[in-house]
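Enquirer: this one's structure only:
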């Protein structure tokens, strides 16, 4: 049927993708069956109905309950059925139904004649589903596969989706990708929520620490802007956004905030000094004084991530996310935050600068 055809198309697509192993389809255990279709024209000629034929066939093969014998401890049903294999030498084979035996089941017509079942049915070969699965009240057929070492599920899935986009499916059949991909999407959603919740908590802590909503926004913005470096690095290295790269982004946020806090604290401390230095000079000196520790921590972290690139394909995206994101955010921290503070200081800073001019 249409599900089997769609399953075959998906199987051929998977077989053509490098790195795909152990392909299993849910219909592999299906068996071949004989299908008997009632010929209504022939039945009409002998005066029989499809219901009569079905009832006779069911009685002959499955039997019919004739009576019940009452025993001492339990009742025993007496089932009467046709001996469809009367010529069998083995008594155990007498109950085995053969196609010839089904063809020779007698049918009594209203005119008193007896005809054989095979004369009023058409025979064909079909497939019998060993298991019929359903999801949301729709029939479901599944195909699964594993990924060989050296390949990533994301790459295999991308290749599979590309092939299936150009493969027309039978009418009424739609494709749904599950397995690890479905779990990954769920993990993305959960980790995305955790990432935003973590940033919200960071923002609250920053507001309490610096007593400034504006400066806290400056610091948090550096995390979002660092994503430019993350996605640019992943694209440059041919990596995809995966579970491990998302872990790298979450870990990266904490490091970036640490750098930004160090720089912001330096600016505010120098500003509180009652020297007569110009505000611009204070901002530049603060960024310069924190240049060395920020650059050194960035370099050591990047060097520590490099071995992960060669360990396995699982942790490579994490290493690239931290490597490129941290390198890009270092520039943002040293340039963007000082410029924002100098160009748009908060009210407390403005009041302090105004008091110095008096």
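Expert: Yes, it's here. The structure presented is a predicted model; accordingly, all values stated were derived computationally and were not measured.

Enquirer: Every contact and neighbour count from this point should use C-alpha atoms.
Expert: Will do.

Enquirer: what packs against the helix or strand harbouring residue 320?
Expert: Secondary-structure element containing residue 320, defined by DSSP states H and E: helix 316-343. Of the remaining helices and strands, those touching helix 316-343 by 3 or more C-alpha pairs under 8 Å, 6 or more residues apart in numbering; DSSP states H and E are helix 213-236, helix 243-272, helix 279-289, helix 291-311.

Enquirer: can you list the ones you listed in CSV and add mean neighbour count and distance to residue 106?
Expert: Below are the helices and strands packed on helix 316-343 laid out as CSV (neighbours: other C-alpha atoms under 10 Å; distance: least, C-alpha to C-alpha, whole Å):
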stretch, mean neighbour count, distance to residue 106
helix 213-236, 19, 74
helix 243-272, 19, 67
helix 279-289, 17, 101
helix 291-311, 15, 74
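
Enquirer: For residue 10, find the nearest of those helices.
Expert: The closest of the helices and strands packed on helix 316-343 to residue 10 is helix 243-272. By C-alpha to C-alpha, the value is 25.6 Å.

Enquirer: hold the first one in mind and look at this next one:
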């Protein structure tokens, strides 16, 4: 999982402060295309200066919601406010918004600087101001030496930065980005994620990005709204949605996860005990279960939180301790992924950091192993 850039600490984030007024307010927005429900009663508050991500798979409604924010799609129901103003009936060109498309939509017959200047010329800004602002934007995205080039003479990453400079040149209060890194290769995409975060923090512009890439959202966003079938299933910081998913869908969509089905046999304020035939052991979780004793639940455990060894650790008490056989190993350089088959037939995924070289790893195919994890590693899910 990609690591999130370290952000400057604050005492209270805007979304945690009841005195803060959201910059973008989406109130019970619904969008239907005939009988198809694309966006289903979505409400979101997004604050000034946030890097907010709408994350979901194909058909989840994220791009439709973005287009309604931009004014390209009318709402079926609900209201959208930007900086306190109701956007009902406001056309795209009158909204304090700019949008950067996945295709970048650069004009092939124009140079880089002409592409960046296009919107400013449409607004009939003075020639000197256009020149200064274009130079500022190209310097900001580190493309000043390429000002005279045409789009076909640029790499994918350079085209992406030209499109970004053009979007920012008009100094929008809100920038909408629709899958902005989708056309880039993996290495360039990872590099550009950090560049976007640094640029957004430097400018203080509110960014809303649509993406299907969980690592992209985790790396860039201050908060994430996970969408499924047109509805928002969870909103939170990257840490919150990864460590504390509120449903099996979120747990499985954000990263890799092991889900163990079981029955609640003990529920106290500081812990819950789940009896699981799936795992072949009792699962001890260091938080109360959101379901009464006797209920069927699932316990989510991330692969990197499971320890793998040939012998049970001395402190193991049988809880959160499963035995199985290594069926597959994937060596990825920095980590290895182990697929372990338990006696129940369930396959458990374990991720281990490669502290030793591949030939020196202590566990191999068909080895019998013990899997253990701490009480804080599990999350009880009821849906």
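Expert: Ah, there it is. Since we're looking at a predicted model, the values are computed, not measured.

Enquirer: Got a TM-score for the pair?
Expert: The TM-score (TM-score structural alignment, normalised by the length of structure 1) is 0.22; 139 aligned residues with a C-alpha RMSD of 7.2 Å.

Enquirer: Residue 2 of structure 1: which of the helices and strands packed on helix 316-343 of structure 1 is closest?
Expert: Distances from residue 2 of structure 1 to each of those were compared using C-alpha to C-alpha; the minimum, 35.1 Å, belongs to helix 243-272.

Enquirer: what's next to stretch 323-333 of structure 1, contact-wise?
Expert: Stretch 323-333 of structure 1 is contacted from outside by 222-223, 225-230, 232-233, 249, 252, 255-256, 259-260, 263, 294-295, 298, 301-302, 305, using C-alpha atoms under 8 Å, 6 or more residues apart in numbering.

Enquirer: rerun that using 7 Å as the cut-off
Expert: Among residues not part of stretch 323-333 of structure 1, those counted as contacts by C-alpha atoms under 7 Å, 6 or more residues apart in numbering are 222, 226-227, 229-230, 233, 252, 256, 260, 298, 302, 305.

Enquirer: again with stretch 8-16 of structure 1
Expert: By C-alpha under 7 Å, 6+ apart, the list of residues contacting stretch 8-16 of structure 1 from outside reads 20, 160, 163.

Enquirer: which one of those residues is nearest residue 335 of structure 1?
Expert: Out of the contacts of stretch 8-16 of structure 1, the member with the shortest distance to residue 335 of structure 1 (by C-alpha to C-alpha) is residue 160, at 43.7 Å.

Enquirer: The closest one sits in which helix or strand?
Expert: helix 153-165.

Enquirer: Please apply the same query to residue 29 of structure 2.
Expert: Applying DSSP H and E as the criterion places residue 29 of structure 2 in strand 24-33.

Enquirer: Report all helices and strands that that strand contacts.
Expert: The elements that strand 24-33 of structure 2 packs onto, with contact taken as 3 or more C-alpha pairs under 7 Å, 6 or more residues apart in numbering; DSSP states H and E, are strand 36-46, strand 77-82.

Enquirer: Out of the ones you listed, flag the one nearest residue 337 of structure 2.
Expert: The stretch from those with the least distance to residue 337 of structure 2 (C-alpha to C-alpha) is strand 36-46; that distance is 36.9 Å.

Enquirer: Now do the closest one and strand 77-82, the angle between them.
Expert: Angle between the axes of strand 36-46 of structure 2 and strand 77-82 is 30 degrees (criterion: axes from the mean of the first three to the mean of the last three C-alpha atoms, to 10 degrees).

Enquirer: Which positions within strand 36-46 of structure 2 qualify as buried?
Expert: Taking 16 or more other C-alpha atoms under 10 Å as the basis for neighbour counts, the residues of strand 36-46 of structure 2 that come out buried are 37-44, 46.

Enquirer: Using a markdown table, please lay out the helices and strands packed on strand 24-33 of structure 2 together with distance to residue 272 of structure 2.
Expert: Rendered in a markdown table, the data for these read as follows (distance: least, C-alpha to C-alpha, whole Å):
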| stretch | distance to residue 272 of structure 2 |
| --- | --- |
| strand 36-46 | 32 |
| strand 77-82 | 40 |
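
Enquirer: Can you get me a residue count around residue 215 of structure 2?
Expert: The local packing count at residue 215 of structure 2 equals 18, with neighbours defined by other C-alpha atoms under 10 Å.

Enquirer: hang on, the earlier thing: so what's the gap between the helix holding residue 320 of structure 1 and the chain middle?
Expert: When distances are taken as C-alpha atoms, centre = their mean, to the nearest Å, helix 316-343 of structure 1 is centred 32 Å away from the chain's centroid.

Enquirer: now the helix or strand that comes right after it against helix 279-289, angle please.
Expert: Past helix 316-343 of structure 1, heading to the C-terminal end, the next element that is a helix or strand (DSSP H and E) is helix 347-357. Relative orientation of helix 347-357 of structure 1 with respect to helix 279-289: 120 degrees, computed using the same axes, to 10 degrees.

Enquirer: What residues sit buried inside helix 347-357 of structure 1?
Expert: Within helix 347-357 of structure 1, the residues that qualify as buried are 349, 353, counting by 16+ other C-alpha under 10 Å.

Enquirer: again with stretch 334-347 of structure 1
Expert: Of all the residues in stretch 334-347 of structure 1, those buried under the rule 16+ other C-alpha under 10 Å are 334, 336-338, 341-342, 345.

Enquirer: Tell me where the stretch 51-200 of structure 2 has helices.
Expert: For the stretch 51-200 of structure 2, the helices identified by DSSP state H, counting those that start in this stretch occupy 62-70, 112-122, 127-140, 156-169, 186-203, in order along the chain.

Enquirer: hang on, the earlier thing: buried residues of the helix holding residue 160 of structure 1, list them for me.
Expert: Neighbour counts over helix 153-165 of structure 1 (16+ other C-alpha under 10 Å) mark 153-154, 156-157, 159-161, 163-164 as buried.

Enquirer: How far off centre is the following helix or strand past it?
Expert: The first helix or strand that comes after helix 153-165 of structure 1 along the chain, using DSSP H and E, is helix 180-210. With C-alpha atoms, centre = their mean as the basis, the distance from the averaged C-alpha position of helix 180-210 of structure 1 to the chain average is 20 Å.
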